[in-house]
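Peer 1: this one's structure only:
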């Protein structure tokens, strides 16, 4: 029997919220209907998917989640792609950006008088999904890469990508740090330093570990927010180091930026867009590409 997407969606909601009642409220079902959905899915697969007290996925449920989340996202992306083809285009343009891709200069290039333009700042991993599911027409996303390599983005559907910028990266530290006067640094030499794990406003520590091939780079502080200015203040206050693009706009009196010389890495920004674009969205995409 094929798994019903409605049942999968209910299972994902209960697993995420750890509550049958909260999942029912979010999905617009009764709690009894949610329980019936989970029971039907468990009967179909012949295994318990959720523990009840407390509510949470079993080991089998965890494995199902690994399949269900991307499957449901691809279904939403397919619906959105078809709707774009059959719906009359509007003059509105919605742009989703990750924090470090949200350059003021770049965003100004896409705006024109008379164009209804909405910008939402989102975590990196949500930008692709926003474009794929129709929440945004365009997406600007950033990340760490080897020179001239594309970003490794989530597989959420056939989204064309265009490289926008490729910048060197630097380690940000307080001006009084012992290494602040260096002309360059090897990341491996800083593996045991104090780091701020800012997954959306700096290069994630997971990416640094992968680049150096080390399990080090342990966080002294976790910063799960999207305010870059606040991150710079945390670095200046001595709470830890962070790797960011080596840009003039991030050079300030609070921190010192020391270029990363090894391994060869760049901070890359890419534009994502749906296969079908309205004239207004296409014009904005061209402006972002040219800018």
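Peer 2: Structure's in. What do you need? Just so we're clear, the structure is a prediction, and the values are computed from it rather than from any experiment. Residues are numbered from 1 along each chain as shown.
Peer 1: switch to C-alpha atoms for all contacts and neighbour counts from now on
Peer 2: Will do.
Peer 1: The closest residue in space to residue 121 that isn't next to it in sequence and residue 10, how far apart?
Peer 2: Excluding the flanking residues, the one nearest residue 121 by Cα to Cα, 6 or more residues apart in numbering is residue 97, at 5.0 Å. Applying Cα to Cα, to the nearest Å, the value for residue 97 to residue 10 is 29 Å.
Peer 1: Could you check which of those two is surrounded by more residues?
Peer 2: Shown here are residue 97 and residue 10; by other Cα atoms under 10 Å, residue 97 has more neighbours (27 against 23).
Peer 1: Just to check, the more buried one is in contact with residue 136?
Peer 2: No. With contact defined as Cα atoms under 8 Å, residue 97 does not reach residue 136; the gap is 9.6 Å.
Peer 1: Could you check how many residues crowd around residue 30?
Peer 2: 14.
Peer 1: So it versus residue 24, what's the distance?
Peer 2: Remark: distance between residue 30 and residue 24 (Cα to Cα) = 6 Å.
Peer 1: One more to weigh against that first structure:
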């Protein structure tokens, strides 16, 4: 069984797009070439992987999909690490960030790096928490800043990717964010277990995701009436101010209509970590040195 990665990538694309023709356009192949790739993979595995009309994975295809993502990601990570190792030094840095990863500490250190290297070309891309580790691993980002909730002594839970180096660059308290006129807005602290039956905004790209709250405070329902898939924190704050639900966030300035009350229990913090590949050189290495030159806060 060869499990040719080119055939595997074609299969994943067809399954994701639900169409041989759409997959052909995305991959730059002819439709007949895509059909040949799928037929060759099915012959290699002695199993039908896709139903043709409509196009959908069979049970064997779904099983292969469970393995295909991590396999292809590790191949991309290996290719990216070799490319970093042999590449000529450049003055370009492409940095992926989650919406809450640009803390004042991080912004200050980025400004210092820019001042020290004014000719460098720096690009910042705002992505969600799952996309940043995958893109760093695959080499489409030189480095990434991701954030999340964790116990003070624990690392962030990251999706499975290729080898990454994770460095803590900032850590700060978490706050329950609620409408300014909320009955609990004048409290000096709030316990998460006491709010488990309240309505919360499901905002996985910005606030602490609800599954993480449920894990930290089981049993608890953490009900939701609205899912917010944006990355604009001010948009999230507007929904909180309108009474659509609560959210767990670090302390943030300039959010009208909301109040932030410190989380008193359980003991959790908002953490920002820098992610770099298995091989780190040039501007990405300089960024890591800059962000760790001063204590995280």
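Peer 2: Looks like it came in fine. Keep in mind that what you see is a predicted model, and the values were worked out from it rather than measured.
Peer 1: List the TM-score for the superposed pair.
Peer 2: The TM-score (TM-score structural alignment, normalised by the length of the first structure) is 0.93; 289 aligned residues with a Cα RMSD of 1.7 Å.
Peer 1: what's near enough to touch the residue nearest to residue 121 of the first structure?
Peer 2: Neighbouring residues of residue 97 of the first structure by Cα atoms under 8 Å, 6 or more residues apart in numbering: 119-122, 124, 127, 139-141.
Peer 1: go with 10 Å
Peer 2: Residues near residue 97 of the first structure by Cα atoms under 10 Å, 6 or more residues apart in numbering: 103, 107, 119-124, 126-128, 130, 136, 138-142, 271-272.
Peer 1: Residue 231 of the first structure too?
Peer 2: Residue 231 of the first structure makes contacts with 196, 198, 201-202, 223, 225, 237, 239-242, as judged by Cα under 10 Å, 6+ apart.
Peer 1: Map it onto the second structure.
Peer 2: Alignment note (TM-score structural alignment): residue 231 of the first structure maps to residue 236 of the second structure.
Peer 1: Helix or strand for its match, just tell me which one.
Peer 2: Assigned by DSSP states H and E, residue 236 of the second structure falls within helix 233-241.
Peer 1: What's the average distance for that helix when superposed on the first structure?
Peer 2: Superposing on the first structure and averaging over aligned pairs (mean Cα distance after the TM-score superposition for the first structure), helix 233-241 of the second structure comes out at 0.8 Å.
Peer 1: Next, the buried residues of that helix.
Peer 2: 233, 236-241 (16 or more other Cα atoms under 10 Å).
Peer 1: ditto for stretch 252-270 of the second structure
Peer 2: 255, 258-264, 268-270.
Peer 1: Which of the residues you listed fall within strands?
Peer 2: 258-264, 269-270 (DSSP state E).
Peer 1: Now render those as CSV, adding distance to residue 170 of the second structure.
Peer 2: Formatted as CSV, these follow (distance: Cα to Cα, whole Å):
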residue, distance to residue 170 of the second structure
258, 24
259, 23
260, 19
261, 20
262, 18
263, 18
264, 20
269, 10
270, 8
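Peer 1: State the pair within these that is farthest apart.
Peer 2: Greatest spacing in these, by Cα to Cα: 258 and 269 (20.2 Å).
Peer 1: hmm, back to that, so among the contacts of residue 97 of the first structure, which ones count as buried?
Peer 2: Among the contacts of residue 97 of the first structure, the ones that count as buried by 16+ other Cα under 10 Å are 107, 120-124, 126-128, 130, 136, 138-142, 271-272.
Peer 1: quick one, longest strand in the second structure?
Peer 2: Ranking each strand of the second structure by length (DSSP E) puts strand 164-179 first.
Peer 1: quick one: residue 147 of the first structure from residue 179 of the first structure, how far?
Peer 2: 25 Å.
Peer 1: Kindly report the same for residue 134 of the first structure.
Peer 2: Taken as Cα to Cα, the span from residue 134 of the first structure to residue 179 of the first structure is 46 Å.
Peer 1: So for these two, which sits in the more crowded spot?
Peer 2: Neighbours of residue 134 of the first structure and residue 179, each counted by other Cα under 10 Å, are more numerous for residue 134; the result is 20 against 14.
Peer 1: any idea whether the more buried one is helix, strand or coil?
Peer 2: Under DSSP: H, G, I helix; E, B strand; the rest coil, residue 134 of the first structure falls in the coil class.
Peer 1: list the contacts for it?
Peer 2: Counting by Cα under 10 Å, 6+ apart, residue 134 of the first structure has contacts 76-81, 83-84, 94, 273-274.
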